[in-house]
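Colleague: take this sequence and fold it.
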Amino acid sequence: MKKTLAVMMSALMVGGLALSGCGGGQTATTAAPTGAAKTEAAGTESAAESAAPEAASGEQVTITISNWLEAEEATSAIFKELLDDFMAANPDIKVESQAIPFNQYKDQVLIAGTSGNAADVIMGNSQMMSAFNGAGILAELDSLASKDVLDDIYPGYLSGTTYGGKVKALSWAPHPIAMYYNKDLFTKAGLDPEKAPATWDEMTEAAKAVAALGKDDSGNTIYGLGLPTGKVAHTGTVFNGIFYTFGGHFVDKDGMVDLNNEGNVAALTWTKELVDAKVIPAGLEIKDLRGLFASGQIGIIFDGDMGRGAFRASSGIGEEFDKKMGIAIIPAGETGRSETVYTEHQLAVFEKSEHKEAAIRLVEYLIGKDAMLKYHKSNAVLSARKSIATLPEMNEDYFMEVFNKQSETASPLPATNAMFDNAMNEVTKAIERIVVNNEDIATVLDETNATIREMYGQ
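Modeller: Below you'll find the model as predicted:
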């Protein structure tokens, strides 16, 4: 794995642009006090959230936070507001934002981190944090973060930021994948539009019934289920939830890549059968499926909470589309529980930061009650913390109730290796070979398994 990572980092150093940052090498006259921030009880505001601690010497510590939120129109204003709120509550800390476009973010942070110049607080998603951890730029948070905060995070979300038994980041704005369905198509197919399928078998039968409608009034094919089966790494990523539903997995309990297992074979056999029956469209990615669902050509689709906004926009009727849309947790499959995966924003502290105590105060503020309620009101984000996710303000409609319920059983992506994104590209290729090219499932899984193990250095 060290050899693989070294090759990856060398390529980044040649092809990327260095990110200037003062997080690792900045000198300050005083360290921020942290005792009050360590006493936060689950469900209550921390001292950092409710009171402005006095600077020990009247001078400020300056910390930086790298992010892509300020670089995007939908989140720029609220992100700046949250930082301003933190600084108002913590006058001994000044926060400087390093905004980086999303498509450049991972590479620039890796380059900055390995050169010792990453921001004090590092934002990322599940796949990015795996790479950042592999590069050794994340600080351990087990003793740095408040125990009460750590205990308040849903176990599934906390496990997704734990590497080798050490917490290296904290969950922020998770996006569990749930189930959407088209009520109009359910009605036309003779199904109850107010009753979502509760089991995988019920969902499969409902999808077949919708597909049996054939075509819409414009002659477009109607599909029962929209499941990504090709093109981009996202397909392989979300397919982990399908593997889990059938009792399968991407890595075994020892962390070894293990694709050719009974559950995965069953999941892919099921998928192939529905693709052949034209219940699932073949070779499409999530953006294609979202468009088909919004236009009434797909009966059921799996997507995150951001899906609602995408469907409203693609349908051309905005919030009126909500009347056509049902929402429910993923139906229970072979394991007897609602199996799904999540993506999320995460916050970490740079290993070489000279201001870790101030950095963790910012992290805990951003994932705390006041900030999350404001962020939720602005962008309908979820919280990974049990005490916050269950607040009435976070469950203002049935849609939010379902996604908060889905958080209880959401599993982290198995992104334990810095090459996870590359591995998911290989899984996507395997799915395409099986469902589009009609290749043998076991053979494809064996070959893909060998490719990824070599990639992982296993």
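
Colleague: C-alpha only now, for contacts and for neighbours.
Modeller: Will do.

Colleague: in contact with I242: list those residues for me.
Modeller: Counting by CA atoms under 8 Å, 6 or more residues apart in numbering, I242 touches A267, E339, T340.

Colleague: quick one, strands of the stretch 301-450 of the chain?
Modeller: 325-328, 340-349, 410-412 (DSSP state E, counting those that start in this stretch).

Colleague: tell me what the longest one is packed against?
Modeller: Translated: strand 340-349. strand 121-125, helix 126-134, strand 170-176, helix 233-245, helix 356-366, strand 410-412 (3 or more CA pairs under 8 Å, 6 or more residues apart in numbering; DSSP states H and E).

Colleague: check the shortest one too.
Modeller: Counting by 3+ CA pairs under 8 Å, 6+ apart, the packing neighbours recorded for strand 410-412 are helix 155-159, strand 340-349.

Colleague: export those to TSV and append columns for distance to L83 and mean neighbour count.
Modeller: Converted to TSV, the helices and strands packed on strand 410-412 look like this (distance: least, CA to CA, whole Å; neighbours: other CA atoms under 10 Å):
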stretch	distance to L83	mean neighbour count
helix 155-159	24	21
strand 340-349	14	25
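
Colleague: for comparison, sequence B:
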Amino acid sequence: MKKTICALLALLLVCSAAFAGGSSEPAAAGGPVTIKVANYALLESGYEAFWKGIKTNFEAQNPGITIEWVTAPYGEIMNQVINMAGGGDKVDVIFGEIDWVPGLEDAGLAAPITDILPQEFINDFYPDVINSFKINGKAYGIPLYISPYVLYYNKELFRQAGLDPNKPPATYDEMLAMAEKLSQLKDSNGNKVYAFGQTTASVPVSGASLNAMVFNFGGQILDDAGRLSVDNDGFRQAFSMVKLLDERGYNPQNAKLKDLRNLFALGQLAMYYDQSWGFNGVKSINADAVNFTASASPLRGGSGTGQSLLQAHCFVLVDNGKARADATSKFVQFVINENQLNDYLANLTPAYPAKKSMANMTGVVNNGVLKGAAASAGNVKQQTFIPQLSDLNLELCTLAQAVTVSRQNVDTAIATFKRNIQAKLN
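Modeller: Presented below is the predicted three-dimensional model:
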């Protein structure tokens, strides 16, 4: 068993038997086919109706193909998929995030998309987006939609602080000047209003958000060959900013994205970084959030241009033989289509299309929440894919906690980070 697979299992807190591979026997050609789709979103508020509608409508249009959902909470779905595969029962499709791709490919649970999807369909996706899914020249995931980390801000809190709600900050210096005023506010119940939220909790998505912040400052974490490369001003400046935000009490300490969404929805957080689709979580807590929420491009810091990390909700495909692969191809093409995603992106998950033919979807063009950050979709940077990406993201969280919770000097904390992650990369 490869070391990286063990690391993946450890990350997921799984103690399972050695990966055995294998798959169920495919249905006979021309006969009924069942495809298994792993999808955590069925258990999340607001998404269930959409995905149940997908199943109903797809099966109606494709007699003989049945979708069988494999569900588990967000933090456990990878565990579920790996355990099933270890018992010889592979799913056909995994609905997940781009950061999951290298681990799934390394574990043998991802097929090149060209093995399953027609080239004509793939060619409709923006080339830079498809390139972001490549490992050794082959793409191992296909995005439903994409997003950088955008800046969400509360227009009403801006007004209360005497700030122009139509002029969000463009740089970190501008943000700090505004944060000083915003941090003086209290909500209607007398609770503290935090000025700026950057997630630092020990979950991989928080590490991805910190990675995006490094890109904001023009820094990098890995070089093109996947080697650690943090001896640059942008990397240090990003974590110096994390420390400063904590010292001034602007940033909720050790918060998960869901914590930031909750605070933002309740009017206790003025600005925060999130994937564009995080607004669905905000809206599910407070439906009125659509009236006070606006978005802006990621902030520029240091010598950076405000570049952000490309994020995507995607399908990772598994090859379980021709019959199931053909059915999987039909399913993917059915879902990643304007007919299915227009209302979804307009009303559930604000995000940007990954396909050229969907660029002018009304659900995106007319979306007030997305409008302010529209330019940011063209200012993204790809993180180099390595099998240990989840480990790297978790170590970035540990670094952020070292300079905040533990109050360590930034240079000391970075030195410790380098030792810890280098041991996992070797």
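
Colleague: tell me which of the helices and strands packed on strand 410-412 of the first structure sits nearest to S378 of the first structure.
Modeller: With respect to S378 of the first structure, and counting by CA to CA, the nearest of those is strand 340-349 at 16.1 Å.

Colleague: can you list which of the contacts of I242 of the first structure carry over to the second structure?
Modeller: Compared against the second structure with both residues aligned by TM-score structural alignment, their matches' CA atoms under 8 Å, these retain A267, T340.

Colleague: now, which of the contacts of I242 of the first structure sits nearest V14 of the first structure?
Modeller: Looking across those and measuring by CA to CA, the closest to V14 of the first structure is T340, at 37.7 Å.

Colleague: give the aligned equivalent of that closest one in the second structure.
Modeller: Taking TM-score structural alignment, T340 of the first structure has S308 as its aligned residue in the second structure.

Colleague: residue contacts, that match?
Modeller: Contacts for S308 of the second structure were tallied using CA under 8 Å, 6+ apart; they are P148, Y149, A212, M213, F215, N216, P298, S376, N379, V380, K381.

Colleague: closest to R407 of the second structure out of those residues?
Modeller: Among those, and counting by CA to CA, the member closest to R407 of the second structure is M213, at 19.7 Å.

Colleague: coming back round to it: in a markdown table: the strands of the stretch 301-450 of the first structure, plus distance to L227 of the first structure.
Modeller: As requested, the strands of the stretch 301-450 of the first structure are exported to a markdown table (distance: least, CA to CA, whole Å):
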| stretch | distance to L227 of the first structure |
| --- | --- |
| strand 325-328 | 16 |
| strand 340-349 | 13 |
| strand 410-412 | 18 |
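
Colleague: of all the helices and strands packed on strand 410-412 of the first structure, which one comes closest to T204 of the first structure?
Modeller: The nearest among those, by CA to CA, is strand 340-349 at 16.5 Å.

Colleague: now that closest one: how far from the chain's centre is it?
Modeller: In terms of CA atoms, centre = their mean, to the nearest Å, the gap separating the centre of strand 340-349 of the first structure from the centre of its chain is 5 Å.

Colleague: what's the answer for stretch 359-375 of the first structure, then?
Modeller: With CA atoms, centre = their mean as the basis, stretch 359-375 of the first structure stands 18 Å off its chain's centre.

Colleague: what does that stretch rub up against?
Modeller: Contacts to stretch 359-375 of the first structure, defined as CA under 8 Å, 6+ apart, come from residues 34, 37, 43-46, 48-49, 63, 78, 82, 86, 120-121, 144-145, 149, 170-172, 347-349, 381-383, 385, 388, 393-394.

Colleague: buried subset of those as a PyMOL selection?
Modeller: To isolate the buried members of the contacts of stretch 359-375 of the first structure in PyMOL, using 16 or more other CA atoms under 10 Å:
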select buried, resi 34+37+43+45+46+48+49+63+78+82+86+120+121+144+145+149+170+171+172+347+348+349+381+382+383+385+388+394
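
Colleague: which ones among the contacts of stretch 359-375 of the first structure lie within helices?
Modeller: Among those, the residues falling in helices (DSSP state H) are A48, E49, I78, L82, F86, V149, I388.

Colleague: out of those, the closest to D258 of the first structure would be?
Modeller: Of all these, D258 of the first structure sits closest to V149, with 34.0 Å by CA to CA.

Colleague: tell me how far that closest one lies from V363 of the first structure.
Modeller: In this view, V149 of the first structure and V363 of the first structure are 11 Å apart by CA to CA, to the nearest Å.

Colleague: and what of F186 of the first structure?
Modeller: On the measure of CA to CA, F186 of the first structure and V363 of the first structure end up 44 Å apart.

Colleague: what is the burial count for the residue lying closest to K94 of the first structure once chain neighbours are set aside?
Modeller: Closest residue to K94 of the first structure apart from its sequence neighbours, by CA to CA, 6 or more residues apart in numbering: T62 at 4.6 Å. Using other CA atoms under 10 Å, T62 of the first structure is surrounded by 21 other residues.

Colleague: same question for the one 3 residues further on.
Modeller: I65 of the first structure: 26 surrounding residues under other CA under 10 Å.

Colleague: and S390 of the second structure, by the same measure?
Modeller: S390 of the second structure, neighbours per other CA under 10 Å, totals 23.

Colleague: hang on, the earlier thing: nearest to K106 of the first structure, of the strands of the stretch 301-450 of the first structure?
Modeller: Of those, nearest to K106 of the first structure by CA to CA is strand 340-349, at 13.0 Å.

Colleague: average distance between the closest one and the second structure?
Modeller: Following the fit onto the second structure, the mean deviation recorded for strand 340-349 of the first structure is 2.6 Å by mean CA distance after the TM-score superposition for the first structure.

Colleague: the helices and strands packed on strand 410-412 of the first structure: which one's closest to K2 of the first structure?
Modeller: strand 340-349 (22.0 Å).
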